[in-house]
Every structure is written in C-alpha cells, then in structure tokens.
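*Asks:* 3D, please:
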Amino acid sequence: MQRLLYFSIVLGLFIYALQACNWAGSEATEEKMPDQVSYNFHVRPILSDKCFACHGPDANKREAGLRLDIEEEAYKALKENPSAHAIVPFKPEASAVFLRITTTDSSQLMPPKSSNLPPLSAYEIDLIEKWIKQGAKYEKHWAFTPPVKSKVPEVKDEAWPINDIDRFVLATIEEKGMKPNEEAGKERLLKRVCLDLTGLPPTIEMMDKFLADNSSNAYENVVETLLKRPSYGEKMALHWLDVARYADSHGYQDDNYRSQWPWRDWVIHAFNKNLPYNKFITWQLAGDLMPNATKEQLLATGFNRNHKITEEGGVIDEEYRVEYVTDRTNTFGKALLAVTLECAHCHDHKYDPFSQREYYQVFAFFNNVKEKGIESTVGGPETYAKKPLMEISNDDVKNILSFVNKQDTDRLIVSVMGDRDTLRKTYLLNRGVYDAHGEEVEAGTAKSILAFDKKYDKNRLGLAKWLFDKENPLTSRVFVNQLWQQFFGRGIVKTAGDFGMQGELPSHPQLLDWLAVDFRDHGWDIKRLVKQIVTSATYRQSAVVSTDKLKKDPENKYLARAPRYRVPAETVRDVVLASSGLLVKTIGGPSVKPYQPPGLWEAASSGRGILAKYTQDHGENLYRRGMYTLIKRTVPPASMAIFDASSRDQCEIKRLNTNTPLQALVMLNNPTVLEASRVLAAKLLQENNPLEAKITRAFRLIVCRKPNEKEINLLSTYYNSQLKVYQDMAKAEKLLAVGEYPMPKQIDKTKLAAMMTVVSTIYNLEETITKT
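*Replies:* Below is the predicted model of the structure:
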C-alpha cells in the first residue's frame, strides 16, 4: 500500500510537471509581438542568454573585440571588418548581428555550435529585427535606473481594488484576459494572515471572534492586532536569519559552538519596535562607526560576523581572513543590492557591468576589521566568540539591552565589528587568490549602480549612506521585493537575489517601482509596508485555481489568485506545538536542542568541542519555536533540512518551495508531532462533550477551519476502528510512550491511543501545513 501511495504521488507530480511544461510552452507560442520593442524587456534578455558570454562586459572572454552590451561599442565598426558594423540603427539588413543570427551557413551562425547554446527562435529573431528597425535604442538596465513613482493605472473593474497595489495588479490581470479570484473565506484568510504575520495558527477564540464580526473593518482590526504581537518580530526575523547566515556553530570541520544568539534577539526586537529599514541596515553595517555608538548599535553589527570561522590548527591565517572579508562582501551584494557581485571575485563579471577592480573596492569596506583568520582552536567559552567582540553583562540586560534573554550569570560574549586604528591596504587579488596581490585599490562601489561620491567617508558608515542615497536604484526595490516574496511565495522579481542581467524581469515593473518609492518616502516604515500588502485585495484572494488560469499562468506570476505552498520548516514545528498547547512562547535566549535522531552529530564530528555530541534538552526547551532550534552548520537539524530550511552556510534570499515524500515521513514519525498528538488527545478526552465535538475542536485547532460532515464522519469512524486496535494494551503503551511531556494518570489508555491516531491523522493532512 505504501509503495502504491508513493508511486501515485511521484506519478502525479510527473504528470503535473509535464502539463506545466506544455502550458508554459503553449503560452510562449502565443506571445504577441509588442508594438514598441524595449531593449530592457525584450532584447537584452536574449543577448544576455545567447551573446554576452563572448560579447559582454568580461574583457578577458570577449571575442573579436566586439561588445554588445554598450550602445557605442555595438554601433562602431567591427575590429575584424572595418567596413561592417554589428548593429546599424533602422537597418537590420546592414547589421552583422542580424545577419549572423539568420544565416543558413553553420560556420557563420551565431551563437556558434561550439558554445552549446541553442540558436535563436523565430520569435527572438523577429524581436531583434523589429528593434533594429525601430532604431536599436539601448536603455540602461532597468534595475540600475532609480525608481520613479509610476502613475497608478486605470482599471475596468473599479469595485475590486482596495488600495493602489490592487490597481497595478488588476491592470496586468485584465491585460492577460483574466479576472481576479473572489476574496477567500474568513477562516482561510485568518489562517493565512496569522501564519504570514506571526508564524502561528489562530486560536479558536480568534476564529470565533472574526467569524462573528461582520463589520467592514473586521479584517483590518485583525491585522493591527497581529502586527502588535511579539510573535510578529519572530516571524519577520526568520527570513533575516537566512539572509544573515545566522547559526550556532562556527561551520568548519570542528564546528564548535558560538554564542551569537543575542544578535538574533536584537533582530526580533528591531522588527517588533518597527525600527526603520534604513536604521535597521545602517546599524548592522556600521553601528560601531556611528557617533557615540550605543551597545545596541554595536550588537547589531553581529550581522557581519555571522559568517563561518575556522578553528582548525595549521591553517593559513591570511587565507581565512580574506575568506571572511569575501563572505561579507558577497553577502552585502546579494542581501542588500540583489546583484551577483561574487562573480567578479576572480575576473570581470561576464554579464553585469562590474569589474574585478570594483569588486575589490567594495571588499575594501570590510577589509579593515580587527580579526584574524585563525584566532584560537576549539576550547572553552572564551572561543565561543571571536575578536572583535563585546561582552553583555547582567547590568546591560537590565538597562540597555533588555531584549536580550540572558538566563544566567555566565559570561556572555558576541562577535561584532570593530576596525583597526590604521588602514589595512586592499589589493585586487589575481584570480581571487588570497596572496596574489595586484593593484592597490581604495574603497568604492560599482559605477553602473551609483558612483561613490566624495561626500561619503570611505568606511562602512559611508557605504551605508551610499546605500540609502535617493539616487541608489537598488536598495528600496530589493527589500520591497524580498518582503513581497514572503507573502506571495515569489517576488515581483522572481530571482530575488539577482536583479542583474541574468536575473528575471519584474512581472509588475511599475508596481515594484511604486512600492519602492512609496516605502522610501514614508520613512522606510516596514510595518506600514507589510500592512499595505496584507490588506490588499490581491493578498485576500482565494487560492482556488481554475483550469484556465492554471493554463494561462501556471506559476501565478500575474496574481489572479492567491498562492498555495507549504509553510517554512520552522512554521511546521510551530503549528504543531501551538495547536497542541505545547508551545512555550518565551522569546529569545540560547538556542535549544529538541528531539533528534541519535548519532547524527557523532557521525560527522571531529570529537572536539561541546557540539561533538548531541545532548538533548528537557522540559520547556523541548517546546520552543522552530527558530530557536540550535543550528550546527555541518549537521543541521534533520527534520528541518527535510523541509528545506537553510543550513546557514551562506546568505540565502529564498528557500525552495518543496513537497517531497520524505516530508510526509517526518509528519508521521517525528517525536514532536507524535507527542503533540498525544498531548492534544489527552486534553480532548478530558473535555465532557461528544466525540464529534472533540474531533471538531481538534480539526479547528490544527487545520484552522470547521470540518464538514463528511470529514467528521470519516474521523469518527477511524477513531472507533482504532479503539479495537488498541484494546491490545501493549500496542497502546508503545504508541503512548513517545515524548517527555507527562501523561494524565487517570486516563483510559485505549481511548487515548485511539484519539492520538486521529489527531496525528489531522496533522498529516496536506492542508495543515499548507498556506492557502
């Protein structure tokens, strides 16, 4: 039966993938030629895919001296044939590029066969021909042009929009010949917004109150309530921990413990007090350089010390110090600018206008930290944080850092930023090799984004000011896109970590720019932006999808329906703990070690340090939120890894949305899920009400809606069948033995085992851990 079920699942996924491919293909064949061909949105993606590897920004790989990414280079006479030109505006028949992509001579055809790239399609050739006929006008890459607040578009259906976001979305939906979905039912909408804003399911009391409230502002009131809850900061922080590669171990072979969790507590605090985004980032980049810097601002700079650090004896100090600076540079580019800056580490970027020299100019901002590549080998608490560091005293916690959950009197130290008194020289590193010094460079940024003006100091604080300059085209767009991704499963720019030439084009470019400018002009207010998104009609839509919409828009790119996808790994755990009543809502503090399969750490450990052996926690620490589970980089928590949580090895902007058979095995066998099933079952049996009422309560707590009659009947029948199975007391006691939470003494174990299997079944419904 299990094999049959597994085969059915795999076959179903395979058929769905084939259908999706067919639909995507049919949509592509139906593409209409635009009236006005845009270089940015039509031509550049083709050139980037098929031409820029040999005729793009990388001078070292450039063929025939031809560069097609810059207007003047593409227009000038060819190096190998001065009488010819690659592109001649208005004249495709005189443009060598057009002739080479249309020739029937295989020795002349571009891209060449040796490139292993497919030839251009007929549609792509027609686009380039029309573009040249219209004057072959080049445009600066859309992401490197400062956003302008677009005019809010007019729409046909004036009744649907709630705020301006909806007008941009609806204009595109109508253009694509679709209509938006109706608003989701109140129960589904409440579950959705609770999971999105707090990572926790709504209580039955919340459900009843919302269902009974028929006022026009009932939903807005729920949003306001959720934004004020401490759990909001925890949910918002979860994404930032991925971005910041936060973990509880150093990450290399010995992978010993690090005490960086006070920085995580600060992130939660910052989101809860709604620290403006410009301050949130500036403190993390350069809190130590601010005038009269506070301990809170210094703690925030732990962001730049979350990278992997070695404690291996015998390593080359300078090699690893350079590795740390490289990590900070790459994280800066990916997290805050959404550009693949790391591609210029060894050579000029092959697709984007970033030279290797410019890479090391950014590198220079992070190259002056008072740190070593190897400071100390595995040992006691003094190695838990590496210099530069700050110590957090009990007095600090009472006064300045009250948000840090320091639970004992032990010494608490955190790695933070701190520059040397004298400037360390920075060199371009030939081929990226740590000791292959090329020319000396000064701190600076890529000119194609925004030149680093003399008005900025050449340090990290100056870099932060550059980042939030009104002329910086990326900062606001990038964060708005990341936030949009958290609520819709994909960003307006799908490649949220790459706004460059190889990244995807925005699905709603005018909306992205409108949001970016609006966010910036309203004081970088994160809660305001969150509220705008979740109160929109776009967000409130039903997730039901028709065959027609699935065919026209299989990825839900145009948002004519709400998305449907599995919640993050940590939220899976939180849903189970919260619905069963096991969740301990304590915020912050040292990370905890809940149940884990035995032997995992030991099999991958060098045998040194306090993380060589997994020592499971007990009591309340078994029931903390998923975000507080200790992350050992070399052996991340098994159940979370199966749900595709980040290992925190490096900056991660987006997790995979997956649904695999292994995840079903976790839900069926994980001790936390089974223990939660037992605990909730015991509570239900202690209530003086009929079986149907107990099942209804369990269903509402877990799935967050009332079950229908068929669901109640199925689960009731299942319960009665399980009563017969667990008349065998040995079977019942074996099932109930899971978990450390105490069992009520005076309880019928047969009934408890039967009810536990019913609750476990509800936990294993796809709907339970799916956002709909």
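
*Asks:* Every contact and neighbour count from this point should use C-alpha atoms.
*Replies:* OK.

*Asks:* What are the boundaries of the helices in the stretch 51-200 of the chain?
*Replies:* Along the stretch 51-200 of the chain, counting by DSSP state H, counting those that start in this stretch, helices occupy 52-55, 71-75, 96-102, 122-133, 164-175, 186-198.

*Asks:* which helices and strands sit right next to the longest one?
*Replies:* Contacts defined by 3 or more Cα pairs under 8 Å, 6 or more residues apart in numbering; DSSP states H and E place helix 186-198 against helix 204-212, helix 218-227, helix 230-243, strand 770-771.

*Asks:* Quick one: the helices of the stretch 51-200 of the chain as JSON lines, columns for distance to Ala645 and mean neighbour count too.
*Replies:* What follows is the helices of the stretch 51-200 of the chain, written out as JSON lines (distance: least, Cα to Cα, whole Å; neighbours: other Cα atoms under 10 Å):
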{"stretch": "helix 52-55", "distance to Ala645": "33", "mean neighbour count": "22"}
{"stretch": "helix 71-75", "distance to Ala645": "43", "mean neighbour count": "16"}
{"stretch": "helix 96-102", "distance to Ala645": "44", "mean neighbour count": "18"}
{"stretch": "helix 122-133", "distance to Ala645": "38", "mean neighbour count": "18"}
{"stretch": "helix 164-175", "distance to Ala645": "30", "mean neighbour count": "20"}
{"stretch": "helix 186-198", "distance to Ala645": "17", "mean neighbour count": "21"}
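
*Asks:* Could you also give me the structure for this second sequence? I'd like to compare it with the first:
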Amino acid sequence: MFPDGIQETLVALFPMTELMPPRQASGFHGIGRACLRMGLIPILRQISRFAMAVAMLAQTEAAEPAASGSLFSRAQTHWAFQPLSASVPGRGSDPASDESQVSPLDRFVERHLRAQGLSPSPQADAATRLRRMAIVLTGLPPTPEDLQAFVADHRPEATEIWLERYLASPAYGERWAQHWLDAAGYADSNGYFNADSDRPLAFRYRDYVIRSINQDKPFDRWIREQLAGDEMAGWKPGDPVTPEIRNLLEATHFLRNGQDGTGESDGNPDEVRVDRYYALEACQQIIGSSLLGLTVQCAKCHDHKFEPITQKDYYALQAFFYPAFPIEDWVKPNDRVIEAPLIGEHADWLAAERRWENGEAQARAALSCWMAEHQSPLKPLWEDSFDGLGSLGDRWSNTVPGEDQPAGSPPVSIGGSVGPAARVKEGVLQLIEGGGSGDRWLSTRPPFSWQPPLVGDWIQVTFDLVALKIEGQAQDSDRIGYVLAAHDFADRGTQSGGNLLIDGHPTGASTVHLDYPGADSKSIGSIGGQGYRAGHNYGVRIIRLEKDRFSLQHWVDGMADGKPLTLSASDLPPGGFAFELCCGRSFQVDQVRIQASPRAGTPEHERWLTYELALQTQVQERDRRLAVLKAQRLPKPGRIAWVSDVHPEPRPVPLLKRGNPKTPGEPVEPAFPGFLDRGQKLPAALPVPHGRTTGRRLAWAHWLTAPGTPQAALLARVTVNRIWQQCWGIGLVETSENLGLSGSPPTHPELLEWLAAEFVNSGWSLKHLHRQILGSRTFQQSSAPRAEAMSVDPSNRGLWRFPVHRLDAEGIRDLMIAASGVLDPKSSGPYVPTPRNGDGEVLAEESAPGARARSVFLQHRRTQVPTWLVNFDAPSLVFNCTRRARTTMPLQSLSLLNS
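*Replies:* Model (predicted):
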C-alpha cells in the first residue's frame, strides 16, 4: 500500500512534535516551512497520523500478532507490570539535618536533583503554603482568619495540625470526588447523539463517592464495591435494607457511568445491537483507563499493536461484565432501577407524596375550571372522540395521505388486537406495538395545511394520554411518538421537509425529527420540558412568526410548555397527522383534536386575545402555589440506579471479528490478562450469597486487588500517579491514562514505587497518601523561578520548585464564589439544573436553589456542559477523563472579567 520508508517520509514532512519545521536538515525542509506559512500543519499532521496508522496496519496484517512475542517479553520486565518493590534512600543532602525530619519523599527528590546538579527551592511563605494546602485538599481558599492564625502559629507541628484539619473537612471529599468522577466518566445524562436524556438518579453515586472519600474508605475495598457491590451485599429486591447495603448498591453505578443511548435507539436490529455494544464497551474503556491505566479499547478489533493485550484478552475481560449488560436480554437505563428504602423511609415519603398530589391536583383543577369557564371557542378543523360512531377505518388509515402503500411493514392492523394494531375499546384509541424492526404509522385520512395564513395565527393538535390497559402490555409506555405533515412514509418523493416526528419521553424534553428526501430523518432539536404521563392533554401548536418562519411550541394541558423550536416553510408541507408505533410504544389516547386560531379582526379573535392575557395571570398564580408545594416535597427514598447481572447463568460472549457486532465469532470464556496474571490461578467466578448473579464481577474485583500481585501493584501505581497529578498539575508519569509499554516513563520511578507501596501498606488510605505528599518539604517549596535551575530543567520535571499551574474549571468557579462569601452549603442531593438560556449559555439560573453551590453539584450533561466551565477546559466526558487539557485563551480572561 505504501512504499518503504513511509514513516520516515511522514515524520520529515510533518513531525509529531509541535516544533515546525524540524530542527534536522532534510530534503523536505523547505516544504515544511511552506506548509507552516500556509497554516496547513495541523491538518497535515492529522493526515500523517492516519497514514502512519494505515501503513503500520498494512505491514502487520499478515504478520505474527503484535501482542505476542516481543510485546509479551517486554511486559515481563516492564516497570508498571511488576509486584511492588520499594526502598527508602539514605539521609538528605544536609549532613546537619536529622534524618527523621526528612521524609522519604524529600530524599528521593533531593537525590534526583543532585544528579542534575540542582537543589530544592527554599520554603514558600506561610500564607502561600496554607493557601496551597487548602486549595489542593478542599478546592476552597482559607478564610482570612485561618490565614492570620496560621501565619502566627510558629509551632513545628503547625503544618501537620492544619493538614489534618483540611483532611477532616467535608469539602475534602467534595473536591477529590470531582477528580474521581472525571476518571469514572460520571455525567448526569446518557449522552446519546439524538437525545441526551437525563439521569435523575446518578447523583446518588456522586454522593456515595463524596462520603467514601471523606470516610477514607480503603481504596481497594472501594474499588471492589464499585465493581461488584451488589454481589458483596448479598441483597435481592424485597430484602430489608441497611445503610451499608444501600452504599454497596449505589456504588455499582460506576459500571453504568459511560454513554448509554439504548433508551433512545430505535433503529433496525443491527443499529440497536451496535448501540448496546457501545454502552458495554464504554464501561470496559472506563475500567481500563481509570483502574488499569491501559488503552484496552485498542484491542477491540485486533490484537493491540503496542501493548501485550490480545483481542481475545479484550473479550475475555468483557465476559466478566457481559452478564450485567447482556446484548440479547438488554435492560434499558431507565429500567435499571431498584427500590431499596430504609425501614420507615417509605411511609414518611408516602404521606408527604399524598400531600403533594392532593395539592397539585387542587391547583391544576382550579386552573382547569377557570379555563373551562372562560375559554373562547377555537376553530375546529378535525377531531375524533372515539365514541363508537362509524368505523375507525373511515377516519384513520395505515397509509399517509397521497400514498397507496402502507406506512410500515407489517402495516398497522386497523381494528385488530395483535400488534401492530389500532382499535377502539371502551371509548379510547389503543395503539398496540407488535415489536420487530422499523416503525409504522396510523394516519388521519385527510391532509391538513400546517402553515397558518397570517402572522400570529396558529394551528394545533392535541390529544389526551390515557392510562394503559392493554392486555400483555406494560403499564407505562417508554415513549410516545406522533407525526405532523405526514406525507411520504416510503421516502420516494423529492419534496423536502414534513414527516415531523415528535418523540416524547417519560421525563424531560421531546426530541423533534425532520425528514429529508432520500435519507433518514434527523434530529433538529427539542421542545418542551415536561415528560409524558397518563392523565394529561398533550400536543403542539404551530405559530406563524413571519413570512417563512414558524414556531413549534409544546402544549400541555392547554398551555405552552418550555421553549419552542423555529421551523421554515419548507419544513411544513401539507400532510396528515399520525401516531407512530415503534420500539415498545404501546399507548392509549382519546379526544384527538386539530384546531386553528380564530380569524383576525373577528369578535371571536378579540375574545381569544382577552382570554390568553387573563390565562397568563392564572398560570402564574397556579405556578406560585405549586412552587410552595414542591419545596415541601420529599424525594422518593431508596430509588437507586444500579447494575446487577440480568441472569444467574451467563450468556455466551462472542469474540467480534474486527470488532463488528454483525460478525460474532467463537465464544470466549472470562479470563485474566496473562501479562499480569502469570499463572495465579484465581477463580473467574465467586459464589454469591443469594445466587442471583454469576459472581464474575466479584471475582474480577478480588483479582484486581489481590495483595502482592502485579495487578494490585498496577492499580496502586495508577492511583498514586493520578493523585500526584492533581497535586502538582502533572503526574510522575505524564500519560496518566497509560502506564503501559506505550506510555511515558516515570520521571522519578523509585519515588512512584515508594508512594505506591506506602499507599498499599497504609491500608490503601488516600488521606495517608495526602499526608505524605502535602507534608513534604518538596510540596512546600517556593514556586519562584531560579535562573540556574531553569537552564538545566526548564519544565521542572525534577521538582526543584513547586510548579505554577492554572486551577481547573471547577476550582476557579468554587474559589470565586467562596471568596465572594456567597457559597451555598449544599452537600448532597439532586443536581442543580443548568439549562441553556436565551443567549445560548449553559448555566444555573441565579434564582434557582443551589445556583451558588460547588461545581460538583451542578448538572453535567455530556452534550451540554456549563459554558463557564467549558471555557476552562471542563471535559464533555464522551467516555471519561483521566487527564484534563490546560489551555490558555482570551475567552478565559473575558469570562473572569464579565460573566
């Protein structure tokens, strides 16, 4: 595919470093300078990376698998894959110093500096040291009183006393939870590209992390809880719940932190299967980078080219977690929830919930009565009350207006009882989904014009959603789908627009999909904010804004809901109104009405305008009453988004050829990676008390943390390096996500080894590790530059001074709020919402409860990270983030000056 020497050619043209053109002379030197002048270097560098990868693949395709042979040989001696072996160096460089006063950490650093002809910097002043300690440990500045007291405290043990004070602060867990949540891939949404739906219970995992860190729970046990807490608890639904059991169940959310759009995926079976594998692989990738510090995902399609991980190793690892995420018996995110209240909690909540429901019903009933008494008549265009008069097929069809072929295969059976079917029963329309792939529509026979004639005019469609009472169907539909301007189901025409699908969810906004000729429909945004629940009237209103612009407004119980979406005239051709049957969407409706606004200039129009103005006053009063009631409402206790095996007997786990879900290969049994396991012969499954799960995750958790093993040593090194990174801005191993053969070597290998051993020997105590790091002279150095040291080690990798580095996004925001004296004391509970405002910014509304809470409590959606935090490199967490970028750009200064 490529001539010999392709790598050398590409490196000469576009080296991987940022230095352009390259220092060494070459025949391509002039080309490099020309590319630099034209600004093509970033683009060409990406091309070179891709070309090199393709060339390497072509050269190795028929060769011996890269993960065998030499890679395995190198792994046997690679520093990160060995059991822990630590020693302490001799006394420091000052002969007069008492060796007991110099920590082992300082001795390692001093020895490294002496080898470079350097020495440590002097100690920073007291105010700087306290501020540094407070910010690293708690993410908050010391109070002026604390600063004054510390500066005046000349006792030798003053630093130790204040260190313990900050370690005991609740803010310590909040700050260090933020770091772990990055690595664990935590977010408050599922992250699917069409509908980034909410994760309303994810906060329980965040609170569990904060509690565990503040309690200094042994890190090895903490990891076991997150991997297999349900199997450790020995609990099954219906059993009594203790606080410890609840902790263990909440911990398993770690395994579902990754993206999971399976609740929204509704394509063909192949697409659904891909989405399920994507969620399973996200779990696997987070485990690989956060716990093992390895790029395991690179072995999904073939043997890893740079690490001793075969493709079979990848799927053998997957086999440990497959029983919790079985592709064939998939459980959607919203269904992976249990009720586990403590004794007495449920009764208290039930009483409070009854008060809320009664008050809400009274407030809504009062408004409904007012609306019924005062509402002016609207212009009826079409309606169906399903009162049994005439045949359903006289008014509805399984084709759309203008087409002669059914809208879906198999088509909707009108009057049938076996899905897909639509029938009238007990005065309501039942829409019965029959499973299978694809969607199908039940459409009105007549078409309608969806473009109101004059500016300000509107047309609306509404229906009552009725509690489901269909034999063999669940009591609540996952989603509700209906279509405006339905005109071309088969997609044979060339007309753009139409087939406007409103995809309603049980919670949150509704997604809007628009059809395109010759292509699948695409999401164009969302409307509303209330989910779909039986007992309410739903629909949409289309309002003409100007000649070719229209507003699509979600409509709930006769009132606008949430922000509208703007459409063009081409989006709204004439067509029918249809209900969509797809993907488990069996639901029941009544009173379908299509209405229009009264004609402008008529008495009816004047009465309607008067009514609309008066309605706004009534709505405001209703909302005020509901807000008072809502503030007194209690969250349902014990609802936990967890992970557990679906069956006690595991399904076969196929090795996917080239990583393609469409081409499953031979089944793979769970097994530990050979380059770490080395014949330990630990079991791949452990007995579980209740016998309802496979015990595979519990076995893997115990294998990972088994004392004295290479894998436990790797976990300790990965964790210690990441903690060092958060204290210093950069890890002892710069590639904190990769400690494998292809990662960076440690700058201080003996120091890293000693810290890892100290971490394990202390009982895996994070607080003990922080005492060692922050109590050292190295950490307390001045950050002032020194000319002689800068000339030898300008990047300060030898630690001759404390590095100057910018705080992360959350740290900056929290410090500003704390320094202003308005920090909200919120320390747990549901997230603070961060909606997108009219200017396109994502932020907590100033009037919202908790708007000034710490950043860890803000809502973090994968596709909608708070704008201010994004400006300072907060990640979007496609998977997870073990090392944040740290950029410097003008927008950051502007954010600090005017935000």
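
*Asks:* What distance do you get for the counterpart of Val856 of structure 2 in structure 1 to Thr586 of structure 1?
*Replies:* Counting by TM-score structural alignment, Val856 of structure 2 lines up with Met627 in structure 1. Going from Met627 of structure 1 to Thr586 of structure 1 by Cα to Cα, to the nearest Å gives 12 Å.

*Asks:* okay, the two: which has more neighbours?
*Replies:* Under the neighbour definition other Cα atoms under 10 Å, Met627 of structure 1 and Thr586 were set side by side, and Met627 has more, 21 against 14.

*Asks:* picking that back up, determine which of the helices of the stretch 51-200 of structure 1 approaches Val10 of structure 1 most closely.
*Replies:* helix 186-198 (27.7 Å; Cα to Cα).

*Asks:* What lies in contact with the closest one?
*Replies:* By Cα atoms under 8 Å, 6 or more residues apart in numbering, the residues outside helix 186-198 of structure 1 that reach it are 200-202, 207, 210-211, 223, 226-227, 229, 231-236, 486-487, 534, 540, 571, 704-705, 771-772.

*Asks:* Read off where that helix ends up in structure 2.
*Replies:* Using TM-score structural alignment, the match for helix 186-198 of structure 1 in structure 2 runs over residues 126-138.

*Asks:* Check the mean deviation of that stretch from structure 1.
*Replies:* Comparison of stretch 126-138 of structure 2 with structure 1 after fitting gives an average deviation of 0.6 Å (mean Cα distance after the TM-score superposition for structure 1).

*Asks:* quick one on the thing from earlier: of the contacts of helix 186-198 of structure 1, keep whichever come out buried.
*Replies:* 200-202, 207, 210, 223, 226-227, 231-236, 487, 534, 540, 571, 704-705, 771-772 (16 or more other Cα atoms under 10 Å).

*Asks:* With distance to Thr426 of structure 1 added, can I get the helices and strands packed on helix 186-198 of structure 1 in TSV?
*Replies:* Output for these, formatted as TSV (distance: least, Cα to Cα, whole Å):
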stretch	distance to Thr426 of structure 1
helix 204-212	57
helix 218-227	45
helix 230-243	26
strand 770-771	48
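
*Asks:* I figured Leu13 of structure 2 hits Gly30, correct?
*Replies:* No: assessed by Cα atoms under 8 Å, Leu13 of structure 2 is found out of contact with Gly30, at 9.5 Å.

*Asks:* And those two? Which one has more around it.
*Replies:* Leu13 (25 against 13).

*Asks:* List the contacts of stretch 145-162 of structure 1.
*Replies:* Under Cα under 8 Å, 6+ apart, the answer for stretch 145-162 of structure 1 is 164, 166-168, 170-171, 174, 449, 470-474, 477, 510-511, 513-518, 535-537.

*Asks:* which ones among these are found in strands?
*Replies:* Secondary structure from DSSP state E places none of those in strands.

*Asks:* Select from the residues you listed every entry located in helices.
*Replies:* 164, 166-168, 170-171, 174, 477, 510-511, 513-518, 537 (DSSP state H).

*Asks:* For Trp549 of structure 1, give me its contacts.
*Replies:* Rather than Trp, residue 549 of structure 1 is Lys. Lys549 of structure 1 neighbours (Cα under 8 Å, 6+ apart): 178, 560.

*Asks:* Right, I'll call it a day here.
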